[in-house]
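In: Next comes the sequence, and after it the predicted model I'd like to discuss.
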Amino acid sequence: MGIVGPPIGGFLSQRYGFRTMFATAGALYLTATCLRIYMAARSRRVGSATYHAPQRMTLAALKANLSSMVAILLAGGVVTWLFLSDGASDIAFTVANHFDPVYQSNVIGLSTITITWVSATFSIVRMVVLPLGGWFADKAGERAGICLGHLLCAMGAAVFLVGTQFIHFAIVSVLYGVGSALFSPAYDSLISKAVPSKIRGTAFGLVSTSLGIMSLPAPYLGGLLWNSFGPRAPFLLPLLSSAGMALLLWIKLPARGRRDPAAAAEAPAVVEA
């Protein structure tokens, strides 16, 4: 939907109004939710050697899993640095992303349809490059994929700050798409090696929830920066965050993640940096 969704949304909003666009989006989200529920129910009926049997959902099990994850996050190893770096990047890009359409429309003067194609370009590039990102992480190591991805995002943020035409923002989307396609598989690979499989779902859920909570004030912060220092101010954060994370993680992460023997034995474990 990230590929065809933005252009369709732009067309519907311009041709039929925003109410029709939101109604269409709601119907599509409802359909997707039903499909996900069906897939989840079906996966429970189909056995697989790849995944462990689902645990019974109890408060005691949730508390135990969360305790294990908190211990891993606070241990100062790879998971700690991945969590901190992902949090910093998420906050920085949340600050900026909420103002992308406003900046491109009101400051640069791009049309609604043009802005949607900028967004679609990111999704197209990410989809194409994502398999190569996984291959790159396997061949060069997760650290190389993560740091190169952040470096490309920093370059994209720099181009965004000086961009004045559609082609400039299309280049930004290409750089962001390639960068995201490089570091996303590497992040997931390191987490899968550092976290026992029985709490891996809890790990991803806890990280996503924590990042969402930390990002709550980001739009307000972006508005303050816009009003206080000008419309380009919010977009400095992705540049600083991505460049800083590329350097920091190159120092803190191992060249290649190693599956901890304790993790393989289903015990809480930490991959040391």
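Out: Perfect, I can see it now. Numbers count the residues shown, from 1 in each chain.

In: From now on I want contacts and neighbour counts done on CA atoms only, so please keep to that.
Out: Fine.

In: helix or strand for the closest residue to Met69 other than its chain neighbours, which one?
Out: Once flanking residues are discounted, Met69 sits nearest to Ala203: 6.2 Å by Cα to Cα, 6 or more residues apart in numbering. Following DSSP states H and E, one finds Ala203 within helix 200-214.

In: Repeat that for Leu12.
Out: According to DSSP H and E, Leu12 maps onto helix 5-15.

In: what helices or strands is that helix leaning on?
Out: Judged by 3 or more Cα pairs under 8 Å, 6 or more residues apart in numbering; DSSP states H and E, the packing partners of helix 5-15 are helix 18-45, helix 112-140.

In: Pipe those helices into CSV and attach mean neighbour count per row.
Out: Shown next, in CSV, are the helices and strands packed on helix 5-15 (neighbours: other Cα atoms under 10 Å):
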stretch, mean neighbour count
helix 18-45, 12
helix 112-140, 19
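
In: Is it possible to get JSON lines of those helices that adds distance to Arg56?
Out: Converted to JSON lines, these look like this (distance: least, Cα to Cα, whole Å):
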{"stretch": "helix 18-45", "distance to Arg56": "12"}
{"stretch": "helix 112-140", "distance to Arg56": "32"}
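
In: Got another one to weigh against that:
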Amino acid sequence: MLLAFLATWAHCWLVFRWLSTSTPRSFSTWQLSCSCLDSVGLGYLQTTFGVLQLVGGPVFGRFADQFGARAALILSCASGSAFFLLTSISTSIPLLFLSRLPAVFMHGLPGAQKLITDLTTPSQRTDALGKLGLCFGIGIIIGSALGGVLSTKFGLTVSCFLPLTCINRVLINRSSSVGTSQSGNMFSIREILRLMKFPGVMEVFIVKVFAGLPVGLFLIMFSIISMDFFGLEAVESGYLMSYFGVLQMVVQGLVTGKLTNHCTERTLLRLSVFIFAGVGLGMALMRTVWHYCIVAVPMVFAFGTLGTITDSILTKAVPSSDTGTMLGICASVQPLTQTVGPTIGGVLYKHFGVSSFGYLQLIVNIGLFVYLLKSKIPLREMKSQ
């Protein structure tokens, strides 16, 4: 399990390092070499990445169920290596778009989650899944801090990222393989959608998608909001990313596990939705970046708790042979937000301002909270031992 954490950390470091070096400042090099790729073209590029991740999540999960978690993690790391290699040598717009194709199988987190679900009992699962948040927190902090420095000294070259991806694959090759040897078509949409018919799966998945959607739209627009609304510079935005990374490490690595010892998953699900409603009110009223830093604390808590609890609930609601597919479906939620987010978020921000994200968050989560109070969603109630 420790190797799974280390492999996921290395994968996350790479992702956040790429994100930190893909700011408009460093991306201008690509723009000049790619016939002046404008903001519209950049939007198409980001949408392409989101769509590939959205489509690839469930397929990657099916692959993990059929061939095991180790094979899935190796596939993810190989895809990541190809992604960064093609990105570093992209000298034209077609090649830049082509470099996004390996992202369809670049799903390190669902692969590590699959391994965790195979190696833990249901009562231990929530705590173990929560600790994976430590990997992302470390990835955000180190990626944000070192990405700019390394790109300045070495540039976006193969030598900057291939050593870590090789280490990643070595760690995975030393881990145990847990396969289910499933039969069936890996690309079968019917087999993927079949999981939604299990008791409680559709209801919990709907809550997972919509509870954090308004905040997700806000975060997608944050690069613009941080400059126009908060008046932040790029360096200050980087500090905020590190701040969020620390919060995520604390919440998912320490707080969530402790809460599962005292509260049922149904209670934590309702609590995270209720806190999300309060976050919406805070977002509607905030006016300065300091207000946002305060609102970020319950926001990260709600995000981390909701994601961990829903992943745990959904993997327990399906047979053990289908946990990879279920995790792949869950992993498609964020790419879905990234795909539709720029359009919806842009309309909200342009016509209704920053407060519209908060009011939408408040309304949606009040409705979901009432729904969770009145509905009888069948859950396997248990606390961590």
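Out: Happy to help now that I have it. All values reported here derive from a predicted model rather than from experimental measurement.

In: List the buried residues for the helix holding Leu12 of the first structure?
Out: Residues 5-13 are the ones in helix 5-15 of the first structure that count as buried (16 or more other Cα atoms under 10 Å).

In: Those: which two are farthest apart?
Out: Spatially, the most separated pair among the buried residues of helix 5-15 of the first structure is Gly5 and Ser13, at 11.9 Å (Cα to Cα).

In: closest to Leu216 of the first structure among the buried residues of helix 5-15 of the first structure?
Out: Leu216 of the first structure has its nearest neighbour among the buried residues of helix 5-15 of the first structure in Pro6, at 23.8 Å by Cα to Cα.

In: If we ignore the residues flanking it in sequence, what's nearest the equivalent of that closest one over in the second structure?
Out: Under the alignment (TM-score structural alignment), Pro6 of the first structure maps onto Ser144 of the second structure. Using Cα to Cα, 6+ apart and skipping residues adjacent in sequence, the residue nearest Ser144 of the second structure is Ser20, 5.5 Å away.

In: hang on, the one you found packs against Ile141?
Out: No: Ser20 of the second structure is beyond contact range of Ile141, at 10.4 Å (criterion: Cα atoms under 8 Å).

In: Mind checking which of the two has more residues around it?
Out: Ile141 (24 against 20; other Cα atoms under 10 Å).

In: Spit out the contact partners of that one.
Out: The neighbours of Ile141 of the second structure, taking Cα atoms under 8 Å, 6 or more residues apart in numbering as the test, are 241-243, 245-246.

In: repeat that with 6 Å
Out: 242, 245 (Cα atoms under 6 Å, 6 or more residues apart in numbering).

In: what's the helix or strand for it?
Out: Judged by DSSP H and E, Ile141 of the second structure forms part of helix 122-154.

In: For Trp187 of the first structure, give its distance to Leu148 of the first structure.
Out: For residue 187 of the first structure the amino acid is Tyr, not Trp. Distance from Tyr187 of the first structure to Leu148 of the first structure, counting by Cα to Cα, to the nearest Å: 12 Å.

In: Those two - which one has more neighbours?
Out: Leu148 (22 against 19).

In: Aligned to the more buried one, what sits in the second structure?
Out: Using TM-score structural alignment, Leu148 of the first structure sits opposite Leu271 in the second structure.

In: That match and Ile313 of the second structure: what is the separation?
Out: 15 Å.

In: got it, and Val251 of the second structure?
Out: For Val251 of the second structure, the distance to Ile313 of the second structure - Cα to Cα - is 19 Å.

In: Kindly report the same for Pro94 of the second structure.
Out: Pro94 of the second structure sits 42 Å away from Ile313 of the second structure, taking Cα to Cα as the criterion.

In: Could you do Thr47 of the second structure as well?
Out: Counting by Cα to Cα, the gap from Thr47 of the second structure to Ile313 of the second structure is 30 Å.

In: returning to what we had before: among the helices and strands packed on helix 5-15 of the first structure, which is nearest Pro234 of the first structure?
Out: Closest among those, once you apply Cα to Cα, is helix 112-140, at 18.2 Å.

In: And the closest one, what does it pack against?
Out: helix 5-15, helix 166-194 (3 or more Cα pairs under 6 Å, 6 or more residues apart in numbering; DSSP states H and E).

In: Neighbour count: Thr47 and Ile313 of the second structure, which is higher?
Out: Neighbours per residue, other Cα under 10 Å: of Thr47 of the second structure and Ile313, the larger number sits with Ile313, 23 against 19.

In: Which residue in the first structure aligns with the more buried one?
Out: Ile313 of the second structure maps onto Leu190 in the first structure, by TM-score structural alignment.

In: quick one: secondary structure of the residue nearest to its match when sequence neighbours are not counted?
Out: Excluding the flanking residues, the one nearest Leu190 of the first structure by Cα to Cα, 6+ apart is Gly257, at 5.7 Å. With DSSP: H, G, I helix; E, B strand; the rest coil as the basis, Gly257 of the first structure sits in coil.

In: Just tell me what Gly257 of the first structure corresponds to in the second structure.
Out: With TM-score structural alignment as the criterion, Gly257 of the first structure matches Arg380.

In: same question, Ser241 of the first structure
Out: Checking TM-score structural alignment: Ser241 of the first structure goes with Val364.

In: burial measure for its match, as a count.
Out: Val364 of the second structure has 20 neighbouring residues, counting by other Cα under 10 Å.

In: ok, and the closest non-adjacent residue to it?
Out: Ala211 (6.8 Å).

In: What is the aligned counterpart of that neighbour in the first structure?
Out: Mapped onto the first structure by TM-score structural alignment, Ala211 of the second structure lines up with Ser89.

In: Check the secondary structure at that match for me.
Out: helix.

In: Neighbours of it, how many?
Out: 23.

In: What's the separation between it and Leu82 of the first structure?
Out: For Ser89 of the first structure relative to Leu82 of the first structure (Cα to Cα), the value is 10 Å.

In: and if you look at Arg36 of the first structure?
Out: Distance from Arg36 of the first structure to Leu82 of the first structure, by Cα to Cα: 28 Å.

In: And Ala203 of the first structure, what's its match in the second structure?
Out: Checking TM-score structural alignment: Ala203 of the first structure goes with Met326.

In: same question, Ser119 of the first structure
Out: That one, Ser119 of the first structure, aligns with Met241 by TM-score structural alignment.

In: now Gly223 of the first structure
Out: Per TM-score structural alignment, Gly223 of the first structure is aligned with Gly346.
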